[in-house]
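[1] I would like to see how this sequence folds:
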Amino acid sequence: MRSSRMLKSVFFFFESVKTHNYYLFCSWSLIALTEGLLYNYIINKIILTKFREGLAVLAEGFFITFEGIEGSGKTTQINLLAEYLREQGYQVLVSREPGGTALGEKIRELLLDPQYDSMDYRTEILLYAADRAQHVREKIKPALEQGKIVISDRFVDSNLAYQAAGRGLDYEMVYQINDWVIDSTWPDLTFILDIEIKEGLKRARALSLDEAGDRLEREVDDFHQRVRDAYLEMAEGERFALVDAGGDREEVQKNIKKIIARRLF
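    Have a look, this model is predicted:
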């Protein structure tokens, strides 16, 4: 019986740290105190260190990113979610990539300007990396250290989808470049908003100053399909939450809130 409760407490602990779930954490604490597990040699060696790490994780901010093809509605859903979280009493920083900093906005102009349609793919990935390095150092890390929820419109996964899958660059190279520039600042939760490419591009181009869209929106459909396929494959990972973005914005936001309730509260 005691060993069963010990195993249960171990399960509650690791699940609470992995998911940042306060209630599971309390369940672990209660069982641990009741059974005297905090004084057990084995638990001390295997778990107690993780317990201290767990407290640090729970005390930090929460990093959310939104991904998806052009016109998937990321900006709209981010603004709705940020408003909702602020109403719940959270401090929220909303940012975007490329951009998010004064330097990043200049890089954004270069990356999206159609006049640079001959930009080499290696130049492109390194510009994204420069933007992200500044973004993480100047905005994201400081906000997380202050216990804020950070919501970013695109992050590393955009490079993996657009530059690795879309452009055909080496996946491992793209991953390693990004892992270096973000300094281990990976998102806690990533929403992938999924929509048919023709509908997405129609939406995106309707909002563009140029009917043809920006430099990325002008890419051929096959490129955008490769990007979408890459996102759908990513969505199978634990960090990701796939959301159908084809409905109206209220319906999409309702589904996002359901996921947030499971992952954050």
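
[2] alpha carbons only for contacts and neighbour counts from here, please
    Fine.

[3] packing partners for the helix or strand where Tyr84 lies?
    Taking DSSP states H and E as the criterion, Tyr84 maps to helix 74-87. Here helix 74-87 touches strand 62-68, strand 92-96, strand 149-153, helix 249-263, going by 3 or more C-alpha pairs under 8 Å, 6 or more residues apart in numbering; DSSP states H and E.

[4] buried stuff in the longest one?
    Think helix 249-263. 252-253, 256-257, 259-260 (16 or more other C-alpha atoms under 10 Å).

[5] who touches it?
    Under the contact criterion C-alpha atoms under 8 Å, 6 or more residues apart in numbering, helix 249-263 has outside partners 19-21, 76-77, 80-81, 189, 241, 243-245.

[6] buried ones from the residues you listed, can you make that a PyMOL selection?
    Selection of buried members from the contacts of helix 249-263 for PyMOL, criterion 16+ other C-alpha under 10 Å:
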select buried, resi 19+20+21+77+80+81+189+241+243+245
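
[7] and for comparison, fold this next one:
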Amino acid sequence: MSLTKGLFVTFEGGEGAGKSTQMRLLADSLSARGYRVLTTREPGGSVGAEAVRHVLLSGAAEPFGVRMEAILFAAARSDHVEEVIRPALRKGIIVLCDRFMDSSRVYQGVTGNLEPAFVETLERVAVNGVVPDCTIIFDLPAAVGLERARRRAANDSPDRFEKEQLETHEKRREAFLDIAEADPERCRVVDATRPPDVIAAEVRELIEALLPRLGEPGPPNAEAAS
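    Reported below is the predicted structural model:
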């Protein structure tokens, strides 16, 4: 089942918040009901963006400064939007994305101390009118999320962002909550300290409210405005 204009949902939050798990559970639920669903991620999601992903998460770009990292994130996002997300939305597909523009606002903007005007300009160019219909922010204490991330990684080394100080991660948590407060129509905050099945039920309820009934027009999205 395709929607008239597609639906773009992003999953945001700190390290270990359970975004990937919840995105998979929602995708499985929607697919079982006959919807066409595309799951993707950032950084990455397209051939060009995946090439940049390793550079960013390995820390190879870190010596060149946060401004360079922000530019690389924006370049990866632009390729992702134009090669994957926009075409899928045009086909009426539900696109679920693990991280998007709000992560750049938080990681490079707030805790990277980049000027808001610089971050906003990069965002505008990178998304090129494709803004999420709904952003779900998974909220939990930074210490809990980091412990989850470390258990998940097992013997792997922490990535570029997981290795940072707890204070930085807690500041990011607050920044995500500030984004949600400033944009309540788009953003929904979900308590990520609860069991996964309880969280999944809430996520399904949030997204089902955006899905059109059979025969009705699909929900508006950024594609229509671009």
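
[8] and Leu193 of structure 1, what's its match in structure 2?
    When structure 2 is aligned by TM-score structural alignment, Leu193 of structure 1 is paired with Phe138.

[9] A strand includes that match, no?
    Yes. Membership of Phe138 of structure 2 in a strand is supported by DSSP: H, G, I helix; E, B strand; the rest coil.

[10] any idea how far stretch 20-37 of structure 2 is from the chain center?
    Computed by C-alpha atoms, centre = their mean, to the nearest Å, the chain-centroid distance of stretch 20-37 of structure 2 equals 16 Å.

[11] in structure 1, what range does that stretch match?
    Under the alignment (TM-score structural alignment), stretch 20-37 of structure 2 falls on residues 75-92 in structure 1.

[12] which parts of the matching stretch are buried?
    75, 77-78, 80-82, 85, 91-92.

[13] show me what it is in contact with.
    Here stretch 75-92 of structure 1 makes contact (C-alpha under 8 Å, 6+ apart) with 66, 94, 147-151, 153, 249, 252-253, 256-257.

[14] 6 Å instead, please
    Residues external to stretch 75-92 of structure 1 that are found in contact with it (C-alpha atoms under 6 Å, 6 or more residues apart in numbering): 148-150.

[15] now those in a markdown table, with distance to Trp28 of structure 1 and neighbour count?
    Below are the contacts of stretch 75-92 of structure 1 laid out as a markdown table (distance: C-alpha to C-alpha, whole Å; neighbours: other C-alpha atoms under 10 Å):
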| residue | distance to Trp28 of structure 1 | neighbour count |
| --- | --- | --- |
| Lys148 | 25 | 19 |
| Ile149 | 25 | 23 |
| Val150 | 28 | 23 |
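
[16] got those as a markdown table, with distance to Arg167 of structure 1 columns?
    Output for those, formatted as a markdown table (distance: C-alpha to C-alpha, whole Å):
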| residue | distance to Arg167 of structure 1 |
| --- | --- |
| Lys148 | 34 |
| Ile149 | 32 |
| Val150 | 29 |
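
[17] among the contacts of helix 249-263 of structure 1, pick out the one closest to Gly54 of structure 1, please.
    His20 (8.6 Å; C-alpha to C-alpha).
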